[in-house]
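Student: have a look at this fold, sequence not included:
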């Protein structure tokens, strides 16, 4: 694990799950409502950077959540349904086979990565053909044009990039070719 990843892991492990939920849950739910309008609730879903598992309560489909922070994953464990699973791992080097997910969701993760383009390429690698890939990024870190440039890939069709009043992110909705 490189120093940047260690710093991010330490930051979120130290922040703690209660403070994370207190600080971020309201806005995260706003993002999830926007996202849920864009996906079907069937097939295998990857929540890449799942944090405390806030998205789990909103999905009935089979969901795999991955996060670098063991502390946040312990909180997420309490939100699991029988068809939800957790893995401690790295968003830039996903521990999954190619082409297995119908939907890949990564909310407010990309700005924490040392190689943001890797999030897009890994999301494409693990998703099936025609899968929906949703990546959000803090507006204060990346402009709309920058996030488009970062996630743009010849194997991806960007359908839209948008934001809403109570959301501090750009939300990108794409499909794998």
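Tutor: Sure, I can see it. Only a predicted model underlies this, so the values are computations on that prediction, with no experimental measurement involved.

Student: okay, CA-based contacts and neighbour counts for the rest of this
Tutor: OK.

Student: what is the burial count for the nearest residue to residue 110 once chain neighbours are set aside?
Tutor: Distance criterion CA to CA, 6 or more residues apart in numbering; nearest residue to residue 110, sequence neighbours excluded, is residue 116 at 5.4 Å. For residue 116, the neighbour count with other CA atoms under 10 Å is 17.

Student: please state the offset of the longest strand along the chain from the chain centre?
Tutor: Ordering each strand of the chain by length in residues (DSSP state E) puts strand 127-138 first. A distance of 9 Å separates the centroid of the chain from that of strand 127-138, by CA atoms, centre = their mean, to the nearest Å.

Student: against that first model, consider the following:
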């Protein structure tokens, strides 16, 4: 599975310079309005964008929550270079891995993950890290790709042979099972045939 991380890193390094202006960003950008509405309601003070890419979502969060401390983590150095130019000093950006987050325990009251979770080779390890880094009562907000059952199974099979770093698309049942030990009040809502929004409150 380390190969999947390398594939993701290589793919996003290659896409970084044109990511925001091409079809690569179409799906995550379609999720932004839904995510931002939830973030505006929460008005968090310490936010991590996990898989922050070019920083486009963080820039919108900075506009909605001007006093929040913002952090972004991504596997791709090239994506982070674009994010640094876009965000200037609005967020602390770190290159890192979802399975070993370089943050203290209880560092954030919100972690948002947009169109990134399906790239994680070890989602259980990522869930443990998300739990560790959230404050008591902290919130997890995920927007990601899914498909109807048969198509999802087909996509998951083809991912084995993909060089883009995609690992797995999840159903509502699978996401609830992954997160249930670490999060309560998990809400999963399909917002299109190919996408969903998930929210949960950390268990402490």
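Tutor: Received the coordinates, thanks. Model, not experiment: these values are computed from the prediction.

Student: thinking again about what came up before, now the longest strand of structure 1 on structure 2. Mean distance?
Tutor: Compared with structure 2 after the fit, strand 127-138 of structure 1 shows a mean deviation of 1.2 Å (mean CA distance after the TM-score superposition for structure 1).

Student: so what corresponds to the residue nearest to residue 110 of structure 1 in structure 2?
Tutor: Aligning on TM-score structural alignment places residue 116 of structure 1 opposite residue 123 in structure 2.

Student: repeat that for residue 136 of structure 1.
Tutor: Match for residue 136 of structure 1 (TM-score structural alignment): residue 143.

Student: residue with max distance from the center of structure 2?
Tutor: Residue farthest from the centre of structure 2, counting by CA atoms, centre = their mean, is residue 150 at 24.5 Å.

Student: dump the residue contacts of the residue most central in space within structure 2.
Tutor: Residue closest to the average C-alpha location in structure 2 (CA atoms, centre = their mean): residue 113, at 2.0 Å. When contacts are counted by CA atoms under 8 Å, 6 or more residues apart in numbering, residue 113 of structure 2 touches 49, 50, 51, 52, 141, 142, 143, 144.

Student: repeat that for 10 Å
Tutor: Residues counted as contacts of residue 113 of structure 2 (CA atoms under 10 Å, 6 or more residues apart in numbering) are 35, 48-52, 57, 140-144, 197-198.

Student: just the closest of those to residue 27 of structure 2, please.
Tutor: Residue 27 of structure 2 has its nearest neighbour among those in residue 144, at 8.6 Å by CA to CA.

Student: so that closest one sits against residue 172, correct?
Tutor: No: using CA atoms under 10 Å, residue 144 of structure 2 is not in contact with residue 172; the gap is 11.3 Å.

Student: show me which of these two is the more surrounded one.
Tutor: residue 144 (21 against 15).

Student: ok, for the more buried one, nearest residue in space, not its chain neighbours?
Tutor: residue 115 (4.3 Å).

Student: and that neighbour, how many neighbours does it have?
Tutor: For residue 115 of structure 2, the number of neighbouring residues by other CA under 10 Å comes to 21.

Student: what of residue 42 of structure 2?
Tutor: 13.

Student: ditto for residue 189 of structure 2
Tutor: With other CA under 10 Å as criterion, residue 189 of structure 2 counts 12.

Student: which single one of the contacts of residue 113 of structure 2 is nearest to residue 181 of structure 2?
Tutor: The nearest member of those to residue 181 of structure 2, counting by CA to CA, is residue 140 at 13.5 Å.

Student: who are the contact partners of that closest one?
Tutor: Applying CA under 10 Å, 6+ apart, we find residue 140 of structure 2 in contact with 48, 108-113, 127, 130-131, 134, 183, 186, 198-202.

Student: trace residue 106 of structure 1 over to structure 2, please.
Tutor: Using TM-score structural alignment, residue 106 of structure 1 pairs with residue 113 in structure 2.

Student: please identify the helix or strand for that match.
Tutor: Per DSSP states H and E: residue 113 of structure 2 is located in strand 108-114.

Student: repeat that for residue 196 of structure 2.
Tutor: Residue 196 of structure 2 belongs to strand 195-202, assigned by DSSP H and E.

Student: which part of structure 1 matches that strand?
Tutor: The aligned range for strand 195-202 of structure 2 in structure 1 is 169-176, by TM-score structural alignment.
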